[in-house]
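Enquirer: dropping the sequence and predicted coords here.
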Amino acid sequence: MFGTFTLLTALATFGVAQAAPAQVNSGDATFYAPGLGACGQTNSASDAIVAVSQSFFESFPGAGPNPNLNPVCGQKMTVYFQGKSTDVTVVDSCPGCGPSDIDLSPAAFSNLADQSLGRIQVTWTLQ
């Protein structure tokens, strides 16, 4: 008979008890003037938010016809650029973005780079 310790040891040994690593995505980041987003809430330029590509938004597991109910809405994301990072919340979709591109609020973009750059190459993960 397996005791609790033995079972937990076995699970940890085979990696079952460990969380899967977050998928790292790479793409371009730009910034936009937020307003009423696809998730149904209104945000401003000073909010720490992000719009994901429309293809990512629409193919997110559990997405349906009502974008306000998309499970990606409200997800936390960490964006990385040249040794800096910023945490943002998904609130919108970006029709003009490539599959792994993102559109940040001006405040979030400024946490990573000067807005004069306009477009930067980033990596990002959903938390």
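Expert: It's in. For clarity, every value in this text was computed on a predicted model and none was experimentally measured.

Enquirer: hey, let's count contacts and neighbours off CA atoms from now on
Expert: Will do.

Enquirer: in whatever helix or strand Gly27 lives in, what counts as buried?
Expert: Here Gly27, judged by DSSP states H and E, is contained in strand 25-31. Within strand 25-31, the residues scored as buried using 16 or more other Cα atoms under 10 Å are Ser26, Asp28, Ala29, Thr30, Phe31.

Enquirer: same question for stretch 78-91.
Expert: Val79, Tyr80, Phe81, Ser85, Thr86, Asp87, Val88, Thr89, Val90, Val91.

Enquirer: which helix or strand lies directly C-terminal to the longest strand along the chain?
Expert: In the chain, assigned by DSSP state E, the strand with the most residues is strand 84-94. Per DSSP H and E, the first helix or strand lying C-terminal to strand 84-94 is strand 102-104.

Enquirer: let's bring in a second one:
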Amino acid sequence: MKRKTINLAAVAGIAICMAIVTAAASPHLALKESYPKKDETVSASPETVTLWFTQAPQMAGTSVRLLPTGGEPMELEAATAHEDDPTVVILTVSETLADGDYQVMWRAMARDGHTIRGDFGFAVSTAR
């Protein structure tokens, strides 16, 4: 009876390659960019707060809130996914923001159900 031997280094190498390919094929949900940008001062009230993610979040578990620093969240419509690019989430700002500091608080749900959260601030300064 012939005994087969297994090259453990080859098996480990294949397992590592599979893990790398799997990770590359399904990156974790993360925020890539925003408008306004973190700590940016804009010269006019933005009509939207826009978030670009690394993958399309599940909108049922995704929310974006806008609040003046030290204030209550503003009453705005729910954020929506961009119709042509579901990795882009848009919060329409239906009222003109007064000069001051604002906080964006967001929560996004990945396809696998995991949620991530974050926040950033920006300022509006229309004085020239």
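Expert: Yep, that arrived. Quantities reported herein were computed from a predicted structural model and do not represent experimental measurements.

Enquirer: fetch the TM-score of the aligned pair.
Expert: Once superposed, chain against chain, the TM-score is 0.26 (TM-score structural alignment, normalised by the length of the first structure); 70 aligned residues with a Cα RMSD of 5.7 Å.

Enquirer: ok, His123 of the second structure - how many residues close by?
Expert: One correction, residue 123 of the second structure is Ala, not His. Neighbours of Ala123 of the second structure under the rule other Cα atoms under 10 Å: 24.

Enquirer: what helix or strand does it sit in?
Expert: Here Ala123 of the second structure sits within strand 115-124, counting by DSSP H and E.

Enquirer: check which residues of that strand are buried.
Expert: Buried residues in strand 115-124 of the second structure, counting neighbours by 16+ other Cα under 10 Å, are found at Thr115, Gly121, Phe122, Ala123, Val124.

Enquirer: and it, what does it pack against?
Expert: The contact analysis (3 or more Cα pairs under 8 Å, 6 or more residues apart in numbering; DSSP states H and E) places strand 115-124 of the second structure against strand 41-42, strand 100-109.

Enquirer: one more pass at 10 Å, please.
Expert: strand 31-35, strand 41-42, strand 58-68, strand 100-109 (3 or more Cα pairs under 10 Å, 6 or more residues apart in numbering; DSSP states H and E).
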